[in-house]
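S.K.: what's the 3D shape of this:
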Amino acid sequence: MQRTETMEKEGEGETYFTVIETASDTLDSSVKFHLVTDILSFVLFMHHQIPSLLQDLTLEFDELNTEFAELETAIVQAETCSLRRTHASRKREVRMGIRRVDKLMNTISSFKTALQLMITEFPAIQRAVLILGPSPLRPIHVYELNFSCDTAASGGHFTRNRVVEALSKKAIRVLISKGAGSSSSAGPTKLFLLVQAPSSINLRLHFLPKRDFRYNKKVISHRLSL
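M.R.: Got it, this is the predicted structure:
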């Protein structure tokens, strides 16, 4: 894979545009899904919206839930009161850990479900935009992914593979080299996902339709084209 890079000035903002060349038959709908979610994880982490990458958070969350279930069983099976108290104390700690990230993990799960539904309905999506800011019209940070190749459907399977890993690492390295995430954060903010798709697609539980969307260009934006 090769890449070409340009920088454009738009108003008072700057746009870093990068082309990552790849074989057209590698960008199936599953690859697109994981690229968007991996960039999402990078964006949230680099802008201090989450304490660690989503993969690490997901692993930690799953481990806490597993430990919680094991502790419930251990309390029932404990032979002494002191052992039951020990397990109960640890169970309270684990429950607090689960509650700290439960809302975030549910939100991320809903995000992934919405994106999977969109890609399943329309595998040939050509543009996805991640916006951090108080509203889509007033972004603080903008990350745009453009897919120029025709897309094959993945049959509803969204498993990771070596193509995903390679493209994801490549894209994140490019973003880091262009200073993505280097600016200071203004504190907690909102994340918006915009996907360019035909108006005939109806996923109103997950996506609100918006025609001819334009955002404020007076920000630094990063565009990746694959």
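S.K.: use CA for all of it now, contacts and neighbours both
M.R.: OK.
S.K.: What residues sit buried inside stretch 146-156?
M.R.: 146-147, 149-151, 153-154 (16 or more other C-alpha atoms under 10 Å).
S.K.: try stretch 190-202
M.R.: Here stretch 190-202 shows 191, 193-197 as buried, counting by 16+ other C-alpha under 10 Å.
S.K.: Relative to residue 70, how far out is residue 186?
M.R.: 40 Å (C-alpha to C-alpha, to the nearest Å).
S.K.: structure for this one too, so we can compare:
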Amino acid sequence: MMRKSEKKKTMAEEKSTEIEMTTDSIDAALIFHVVYDVLAFLLYMHQQIPSMLQDMTFQFDSLQTERKEEIVLTQNAHDASFRRKNLGRKRDIKLEIKRLEKLMNTISGLRTAFQYLLCAVPNVENIVFVFGASPRRPHHVYEICFSNGSKNFLASEVMTRTRMIEVVSRKVIRALISKGVGTVSYSGPSKLFLLVKAPTSFNMPLHFLPKREFQHTKKIVPYRLKLISRNSHKDISASCPVYKAATGFQQQQNVSSDLVWFQCRHVIKGLALGNPTPEE
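M.R.: Alright, predicted model coming up:
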């Protein structure tokens, strides 16, 4: 019979995937776009948003534009029936914007905060997404590890999305799908937390708060992805330790004590969906 410790080790191995890339180094632009793509994918697969984030962003922008147009049309309308129709449409648009506004603003805030972080700490190596009531009581945990070797990029270059980034992002999404992400049933709106490991000198209190003693419940084994550049050594345990379920995300002795976890203050809360279909 398999021992309990051996069973935990097997579970951790099953939920760990290593992705080797053709690029020589992992820069801030790649980290930024991969993390944002994973964020969007996880929100959709866990049914926290009704459609893909890209479609929702387009819909939200369109609603805001339409609201401005309807205001002008209503003000200039002389026909009473046309005016009533415009007022009704304006109310519908206002309600839909109100339903989406907080979510979209929070996602935008998280995106901006992460971009600021990469400008200050371009060689980020450990990133964690936590679904649940709090980081200590998660339902699902996803960890992305980037091998050391990131280059310092200017803020204007962080947003650049290249063909290589597209390829890497698709590999990461396919890896998550192969691990069964999104196969659980919808359990209602949840919170999504972003945590990043950065130097203790990092100081951005409007966007990130230090969580030095961060660890989650022992019952959760995180889904772990390791992204390794072509010239990096495959054993990256020093920069991306394999955390065991028994110890959560506590730092191991071979990790620099100068690095601690920081939690993004922009916490995303999913939308309450009517009658979502089971995730496939």
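S.K.: so what number do they get for TM-score?
M.R.: Once the chains are laid over each other, their TM-score by TM-score structural alignment, normalised by the length of structure 1 reads 0.88; 219 aligned residues with a C-alpha RMSD of 2.0 Å.
S.K.: returning to that earlier point: in a markdown table, list the buried residues of stretch 190-202 of structure 1 along with distance to residue 24 of structure 1.
M.R.: A markdown table is the format used below for the buried residues of stretch 190-202 of structure 1 (distance: C-alpha to C-alpha, whole Å):
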| residue | distance to residue 24 of structure 1 |
| --- | --- |
| 191 | 30 |
| 193 | 24 |
| 194 | 23 |
| 195 | 20 |
| 196 | 20 |
| 197 | 20 |
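S.K.: In CSV: these, plus secondary structure and distance to residue 74 of structure 1.
M.R.: What follows is the buried residues of stretch 190-202 of structure 1, written out as CSV (DSSP: H, G, I helix; E, B strand; the rest coil; distance: C-alpha to C-alpha, whole Å):
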residue, secondary structure, distance to residue 74 of structure 1
191, strand, 40
193, strand, 43
194, strand, 46
195, strand, 47
196, coil, 50
197, coil, 51
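S.K.: before we move on, the earlier item: out of the buried residues of stretch 146-156 of structure 1, which comes closest to residue 94 of structure 1?
M.R.: Of all the buried residues of stretch 146-156 of structure 1, residue 154 has the smallest distance to residue 94 of structure 1: 37.4 Å, by C-alpha to C-alpha.
S.K.: So that closest one sits against residue 30, correct?
M.R.: Yes. Residue 154 of structure 1 lies in contact with residue 30 (C-alpha atoms under 8 Å); the separation is 5.7 Å.
S.K.: The equivalent of residue 183 of structure 2 over in structure 1 - nearest residue in space that isn't next to it in sequence?
M.R.: By TM-score structural alignment, residue 183 of structure 2 lines up with residue 182 in structure 1. Nearest non-adjacent residue to residue 182 of structure 1, counting by C-alpha to C-alpha, 6 or more residues apart in numbering: residue 46, 7.4 Å away.
S.K.: Kindly tell me how buried the one you found is, as a neighbour count.
M.R.: 20 (other C-alpha atoms under 10 Å).
S.K.: wait, what's in contact with it?
M.R.: 180-182 (C-alpha atoms under 8 Å, 6 or more residues apart in numbering).
S.K.: could you dump the residues you listed to CSV with secondary structure and neighbour count?
M.R.: Output for the contacts of residue 46 of structure 1, formatted as CSV (DSSP: H, G, I helix; E, B strand; the rest coil; neighbours: other C-alpha atoms under 10 Å):
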residue, secondary structure, neighbour count
180, coil, 22
181, coil, 17
182, coil, 10
